[in-house]
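# no sequence for this one, just the structure:
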């Protein structure tokens, strides 16, 4: 009998080792889904070794892919993104259980490594540990000082001036000779200008650089780092080192810019003895509270920078995106546009300039148009993820501790069981006032839960 060659022997040995490793991986995956006391885990696609279900989200926007999975597996779907167990809920009933029934257990955000760097170690509102003294104080600060009704009202002249400027610029472009108007870009510029003036004043150094830096921060936060998907993996940390370095560089750059803006504010205050007749902006309020104290948390420069970022992140892109979607839906639905135009012209007849007082409560149909736009095109299709601190049940399924939970607001807004003719743009569906926007109706998100808004 012929002897087995060394090459063939080593080939067989490698194949045997490979089969054993594959069997162990398969057993581990099977145990994670069906073991641990025969838990009743949510259904979902079968995960592949190493990458899990990441391939299931390729080729489409994540919220689109997740809705397709929900249509196949149900309102609660279990995925494994890398090594991270993830649950996606896509119905009002499941969202209620996450955002209300188990709100206290799932109120914390998973602090991904990139978010940890860019949020100063979770010192902003979105990523601060829920229920902590710092979290409570910063939220109270926003509610009573930064975004109180009185403070928001004080910014009315800024909003009115910016709106008038937008109207006049579009009208000037539309006059002969006609030119193409990129309305979306102009809306973004106006929204950013309003936020900048409210947050740091009418004039401040390095204004444009700050906006560019914020865009870079948001772009980094929108993605995943390999370390987030494979926590504890040395190889993931090595392969993700470049993006971590980029996050630190952007963080340092934005921090330096904010320090320059703060120094400019402090210099103006020193020269004119306070605001000197200037309208207090949000940074003025933060610096005053930093000087005077009285809070249970220390307003360090890092906290000031983190809170300023929250103001911009929550207001700039979301407001501009919603406004652009409103315009797009009006163009696509001429009958809706005609009714909205008729209402606006009736209310503003004879006025050359729009004041907020003139339209307060006077444009109910336009408000319905905005609500319908938010239903179909939520600014954040996937509400910021939550981390499960303890084992819970959602719709009868066992959700293990440490699971990341996403609420697919985009899918809920297009759920035919919750909304008749869900994919049609019909503002009139809100005319009877049966949809509650105070947070108790989970067909319409954001909203809900003890936080009042699921986004922050």
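Yep, it's here. Given the structure is predicted, the values throughout are model-derived calculations rather than measurements.
# Every contact and neighbour count from this point should use C-alpha atoms.
Will do.
# where's the residue nearest the centre of the chain, which helix or strand?
Centroid-nearest residue in the chain, with Cα atoms, centre = their mean: residue 380, separated by 4.8 Å. For residue 380, there is no enclosing helix or strand under DSSP states H and E.
# how about it, what does it touch?
Residue 380 is in contact with 318, 409, counting by Cα atoms under 8 Å, 6 or more residues apart in numbering.
# Look up how far residue 94 lies from residue 418.
For residue 418, the distance to residue 94 (Cα to Cα, to the nearest Å) stands at 12 Å.
# ok, those two, which is more surrounded?
residue 94 (21 against 16; other Cα atoms under 10 Å).
# how much space between the more buried one and residue 182?
40 Å.
# for residue 17, same thing?
Counting by Cα to Cα - residue 17 and residue 182 are separated by 60 Å.
# try residue 238
Distance, residue 238 to residue 182, using Cα to Cα: 43 Å.
# now residue 201
27 Å.
# Between those two, tell me which one has more neighbours.
residue 201 (19 against 9).
# Spatially nearest residue to that one, not counting backbone neighbours?
Excluding its sequence neighbours, the residue lying closest to residue 201 (Cα to Cα, 6 or more residues apart in numbering) is residue 281, at 5.6 Å.
# number of nearby residues for that neighbour?
Here the count is done by other Cα under 10 Å, and residue 281 has 20 residues near it.
# Tell me who's in contact with it.
Contacts of residue 281 (Cα under 8 Å, 6+ apart): 197, 198, 199, 200, 201.
# try 6 Å
198, 199, 200, 201 (Cα atoms under 6 Å, 6 or more residues apart in numbering).
# A helix includes residue 31, no?
Yes. Counting by DSSP: H, G, I helix; E, B strand; the rest coil, residue 31 is part of a helix.
# For residue 38, see how far away it is.
From residue 31 to residue 38 the distance is 9 Å (Cα to Cα).
# In terms of neighbours, single out the busier of those two.
More neighbours surround residue 31 than the other of residue 31 and residue 38, with 13 against 10 (other Cα under 10 Å).
# List the contacts of that one.
By Cα under 6 Å, 6+ apart, residue 31 has no neighbours at all.
# Now do it against residue 130, distance only.
32 Å.
# So what's the gap between stretch 20-39 and the chain middle?
Here stretch 20-39 is found 34 Å from its chain centre; the criterion is Cα atoms, centre = their mean, to the nearest Å.
# again but with stretch 326-346, I slipped
28 Å.
# buried residues in that stretch?
Neighbour-count burial for stretch 326-346 flags 326, 327, 329, 330, 336, 337, 340, 343 (criterion: 16 or more other Cα atoms under 10 Å).
# ok, second structure coming up, stack it against the first:
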């Protein structure tokens, strides 16, 4: 009897201890999973994304909160729409959210995602990040391509002068960006053959469009046959083969050049030269403690080409559209550019850009209203973690809706208006990047390593366009008539082309 009483007492105390321990831990642990948006069986919330997911997700966040879960078929996906949550993902818990989810499209087009943009987080990815930051896109490397940027900006100005009438700026800008990136990354343009420019434009445009799609097989595997039936598989295969053929041609040309030259001067090296010098040309073995396979090299080259073409073109388009719709802002920035540059009568040199604060503000405001990647690239949690006191299981996908954050009226005065002045001087908006209200290039481990090159390119070409021409809408068209519709893809772009009349300015 005494033994039974003692055993009961011990068990009671043990259960009490376990209860207290679990209660204490529960007080310290997250409250629950993020609120889930109600959806359909099997399909989840796919039908609610629409053609412009960043806008649809903002509308859902207004109802369900700044941290919510949408289900893309079988895939639970967290969507973040506040600076505080974005800061936690990109800074406080950056390592936990540093990986990328699986994607059949990126695996097919980016060499099984063995590159920088879509590669899984790990030692191989960290090595490529170091290569990107130190060897490909360092401040020194960006500066070394200054002459190329200036020459391509001058060539764009010459083409507009030669047109002597309304011009399709969209086509001219994609020519500018593709020529610039090809020269920097590949050593020369690949638009010099008959029809080469239009073919390259079409290829990059198709690539961007397909990268903005959600393959059914990723969301609902047993319905993967729909991707074949819809033609998505065929399109992806065709684009992949065409891009690989281009990269094979580029690498073969560079290897031939390296064989002919005993040593290539560092000042004459493009990004492919740098990558080939880091990797081994014959057996993909390591070189200088850096191991790069041919798939790594091709993937990194593709990263540079794709990241630098449509993003730059889209930002230039939106900047010109916003300025043409607000003549007073156009006048301010043109007065500054022409005053700082002086009566040169030639292309604007990059050293003159340092004093053009209004120009920089115009570009920052353009990127606030029209970030090229409004949802950034998706992340995946590498471990079970927390976010704003919610539980986030390992393997959860996550999007950050930087477009919604940058247009939140609670965070920005006159959030939907184009007001470059908000980025001038010591205004509160100047610290927006630090408080995670302004994230066009992301932040943390997965931030865009090409931000410096992108801004240098944008500044020099926009300065040249605004210095050399007074712009107006053609055929008496009014600003209110301009089509501002977007099209979603890897980069969100203006749906219709920008047609403007540029009248040469005489200093």
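Nice, thanks for sending it over. All values derive from a computational prediction rather than experimental measurement.
# re the thing from before, now for the buried residues of stretch 326-346 of the first structure, which pair is the farthest apart?
329 and 343 (16.9 Å; Cα to Cα).
# can you count the residues close to residue 179 of the second structure?
Neighbours of residue 179 of the second structure under the rule other Cα under 10 Å: 24.
# now for it: what does it line up with in the first structure?
Aligned by TM-score structural alignment, residue 179 of the second structure pairs with residue 193 of the first structure.
# nearest residue to its match other than its sequence neighbours?
Leaving aside its chain neighbours, residue 193 of the first structure sits nearest to residue 162 (7.8 Å; criterion: Cα to Cα, 6+ apart).
# residue in the second structure matching the one you found?
Using TM-score structural alignment, residue 162 of the first structure pairs with residue 152 in the second structure.
# Tell me the secondary structure at that match.
helix.
# Determine the number of other residues adjacent to it.
20.
# Dump the contacts of residue 281 of the first structure to TSV, plus distance to residue 144 of the first structure.
Formatted as TSV, these follow (distance: Cα to Cα, whole Å):
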residue	distance to residue 144 of the first structure
198	16
199	16
200	18
201	20
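# hang on, residue 385 of the first structure is in a strand, isn't it?
Yes. Under three-state DSSP, residue 385 of the first structure falls within a strand.
# For the stretch 351-500 of the second structure, just list every one of the helices.
Here the stretch 351-500 of the second structure has its helices, by DSSP state H, counting those that start in this stretch, at 357-369, 402-406, 451-468.
# Between helix 357-369 and the longest one, find me the angle.
Which is helix 451-468 of the second structure. When axes from the mean of the first three to the mean of the last three Cα atoms, to 10 degrees is applied, the directions of helix 451-468 of the second structure and helix 357-369 differ by 120 degrees.
# So for helix 451-468 of the second structure, what gets flagged as buried?
Going by 16+ other Cα under 10 Å, helix 451-468 of the second structure has these buried residues: 453-454, 456-468.
# Can you name the residues in contact with that helix?
So helix 451-468 of the second structure is in contact with 142, 153, 334, 338, 348, 504, 505, going by Cα under 6 Å, 6+ apart.
# Which members of the residues you listed occur in helices, if any?
By the criterion of DSSP state H, membership of the contacts of helix 451-468 of the second structure in helices covers 142, 153, 334, 338.
# neighbours around the second one, how many?
Neighbouring residues of residue 153 of the second structure were enumerated by other Cα under 10 Å; the total is 26.
# Spatially nearest residue to it (excluding sequence neighbours)?
Leaving aside its chain neighbours, residue 153 of the second structure sits nearest to residue 461 (5.1 Å; criterion: Cα to Cα, 6+ apart).
# again with the last one
When the adjacent residues along the chain are set aside, residue 338 of the second structure lies closest to residue 467, with 5.9 Å between them (Cα to Cα, 6+ apart).
# again, but for the third one
With Cα to Cα, 6+ apart as the criterion, residue 334 of the second structure has its nearest non-adjacent residue at 5.8 Å, and that residue is residue 466.
# Please say which position in the first structure the one you found maps to.
Matched across to the first structure, residue 466 of the second structure finds no residue, judged by TM-score structural alignment.
# what's the burial count for the counterpart of residue 341 of the second structure in the first structure?
Aligned against the first structure by TM-score structural alignment, residue 341 of the second structure finds its counterpart in residue 348. When neighbours are defined as other Cα under 10 Å, residue 348 of the first structure has 15 of them.
# So for stretch 237-255 of the second structure, what gets flagged as buried?
239, 240, 243, 244, 247, 250, 251, 254, 255.
# quick one: it to chain centroid distance?
Using Cα atoms, centre = their mean, the offset of stretch 237-255 of the second structure from its chain centre is 23 Å.
# picking that back up, please report the distance of the match of residue 162 of the first structure from residue 349 of the second structure.
12 Å.
# Alignment lookup: residue 126 of the first structure to the second structure.
In the second structure, residue 126 of the first structure lands on residue 117 (TM-score structural alignment).
# Kindly apply the preceding question to residue 412 of the first structure instead.
Aligned by TM-score structural alignment, residue 412 of the first structure pairs with residue 405 of the second structure.
# Can you show me the strands along the first structure?
Using DSSP state E, the strands found in the first structure span residues 76-81, 84-89, 382-387, 392-394, 397-399, 404-408.
# Need these in CSV (columns: mean neighbour count).
Listed next are the strands of the first structure as CSV, based on neighbours: other Cα atoms under 10 Å:
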stretch, mean neighbour count
strand 76-81, 25
strand 84-89, 24
strand 382-387, 21
strand 392-394, 18
strand 397-399, 18
strand 404-408, 26
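# can you tell me which of the ones you listed comes nearest to residue 375 of the first structure?
Closest of these to residue 375 of the first structure is strand 404-408, at 11.9 Å (criterion: Cα to Cα).
# how far apart are that closest one and its match in the second structure?
With the two structures superposed, strand 404-408 of the first structure lies on average 0.7 Å from its match in the second structure, counting by mean Cα distance after the TM-score superposition for the first structure.
# Give me the nearest residue to the equivalent of residue 398 of the first structure over in the second structure, chain neighbours excluded.
Residue pairing (TM-score structural alignment): residue 398 of the first structure is matched to residue 391 of the second structure. Once flanking residues are discounted, residue 391 of the second structure sits nearest to residue 33: 4.8 Å by Cα to Cα, 6+ apart.
# Now do the same for the one you found: its match in the first structure.
By TM-score structural alignment, residue 33 of the second structure lines up with residue 41.
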